[in-house]
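Asks: Below are the sequence and a predicted model for it; my questions follow.
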Amino acid sequence: MIDAARILGTEVGSTAPAFLAVLAVHLLAALTAVITGASAALTSKGSPRHIRLGRWYYRAILAVVLTALALTAMRPRQDYHLAIIGLVAFAAARIGYLHRRRHRPGDAPHITGMGLSYIAMLTAFYVDNGPHLPLWDRLPTVALWLLPSAIGIPITVRALRRARRARPLETSPGRDGRASAG
């Protein structure tokens, strides 16, 4: 196993050049995902800006999971759980992205997928880095696993409720072929 080291005051799992190169790409992708994900969530749904930011978020999450898998391949015992969380984050983002991309009716799968993806990404960050962050280092390990969900799920539920209120009643053909509410 390659020895861990401290770089800029932060513990890094390895000093191997390949590990550090993948880690640098991983950090850049993760930072991009955090910024674009939050920005997309705060912009008007369906606007060109929201769509552009959402696409950048999706690409960034893909890069995050691919680099997480590469880092896990280099240190499987230490990082396997992060790869699993990364795969969950990407799967949720994929569901949300494909729902919107295929023009499926309703916003719930899109909002839920993207929200859960963001929560999973932050969970991985805090599980991995929380023990080294001021204040977070005082929390029990279980809190690092649960706090992103405890904060993110109510925000996602609120977004789902707002989307339901903002959307007019959709019509669907009834048995006789005429449109009916619901």
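Replies: Structure's in. What do you need?

Asks: drop to CA atoms for contacts and neighbour counts, all remaining ones
Replies: Will do.

Asks: Helix or strand: which one has Leu20?
Replies: helix 17-42 (DSSP states H and E).

Asks: Which positions in the helix or strand following that helix come out as buried?
Replies: As assigned by DSSP H and E, the chain's next helix or strand after helix 17-42 is helix 48-74. Under the neighbour-count criterion of 16 or more other C-alpha atoms under 10 Å, helix 48-74 has 50-51, 53-72, 74 buried.

Asks: next up, a second structure to put side by side with the first:
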Amino acid sequence: MDNEVTFIFGVPVPSDNKLFLAIIVIHIVLGLICIISGMVAMLSQKTTKIHATAGKTYYWGMTVLFITVVITSLMRWPFNTHLLIVGTVAYALTFVGQRVAKSHRPNWTRLHTVSMGLSFVLLLTGFYVDNGKNLPFWNQFPQLFFWLFPAAIGIPIIVYVFYRHPLNKRKI
């Protein structure tokens, strides 16, 4: 592990390795793309081109984001194993959510809702666990808060959508 710290967008990164830093910049951009496309997919009318396009952007963004998580975790082994675990589970859920949406099996919308919703929760969890301590306002909270906060907000929303969204209510 490097002893140097580099600041990227005002956030300290514990490395001065140029390859690592280049991958981190790509990772940050992909993370922002995933957050934006995930929000658009969540808030858009389902069964529309907007939802489908945002969903595809989220899926492919998460795919490449996962690759960057694996690479950076291996480069800083064993210091980022927790982020590798969060990233792996988040990507597995994204993959399941995308595959089930293509399958149109009975009640596929429910599994899609849960999988994609939880992948988004874990996307935010990874971000806050790694960066929360360095962000204004958020830096006043203990580390455990960053592990629990995204789930505390996201899981009730997922449960609500699971039971209340018209696509999840219909019989298939």
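Replies: Noted; the coordinates are in hand. If you're wondering where the values come from, they're calculated on a predicted model, not measured in any experiment.

Asks: mean shift between the helix holding Leu20 of structure 1 and structure 2?
Replies: Here the mean offset of helix 17-42 of structure 1 against structure 2 after fitting is 0.6 Å, by mean C-alpha distance after the TM-score superposition for structure 1.

Asks: Check stretch 54-63 of structure 1 too.
Replies: Superposed on structure 2, stretch 54-63 of structure 1 shows a mean distance to its aligned partners of 0.6 Å (mean C-alpha distance after the TM-score superposition for structure 1).

Asks: Now do that stretch: distance to the chain's middle.
Replies: 9 Å (C-alpha atoms, centre = their mean, to the nearest Å).

Asks: That stretch maps to which residues in structure 2?
Replies: Under TM-score structural alignment, the match for stretch 54-63 of structure 1 in structure 2 covers residues 55-64.

Asks: same question, stretch 129-147 of structure 1
Replies: Counting by TM-score structural alignment, stretch 129-147 of structure 1 corresponds to 131-149 in structure 2.

Asks: Endpoint to endpoint, that stretch covers what distance?
Replies: Start and end residues of stretch 131-149 of structure 2 are separated by 14 Å (C-alpha to C-alpha, to the nearest Å).

Asks: What residues sit buried inside that stretch?
Replies: So, applying 16+ other C-alpha under 10 Å, buried residues of stretch 131-149 of structure 2: 131-133, 146-147.

Asks: same deal with stretch 17-27 of structure 2?
Replies: 20-21, 23-24, 27.

Asks: Repeat that for stretch 99-112 of structure 2.
Replies: Buried residues in stretch 99-112 of structure 2 (16+ other C-alpha under 10 Å): 100-101, 108-112.

Asks: Distance of the nearest residue to Met74 of structure 1 once chain neighbours are set aside relative to Ala29 of structure 1?
Replies: Closest residue to Met74 of structure 1 apart from its sequence neighbours, by C-alpha to C-alpha, 6 or more residues apart in numbering: Phe19 at 7.3 Å. Look at Phe19 of structure 1 and Ala29 of structure 1: by C-alpha to C-alpha, they are 15 Å apart.

Asks: I'd say Leu118 of structure 2 and Pro156 touch.
Replies: No. Distance between Leu118 of structure 2 and Pro156: 11.0 Å, which falls outside the contact criterion (C-alpha atoms under 8 Å).
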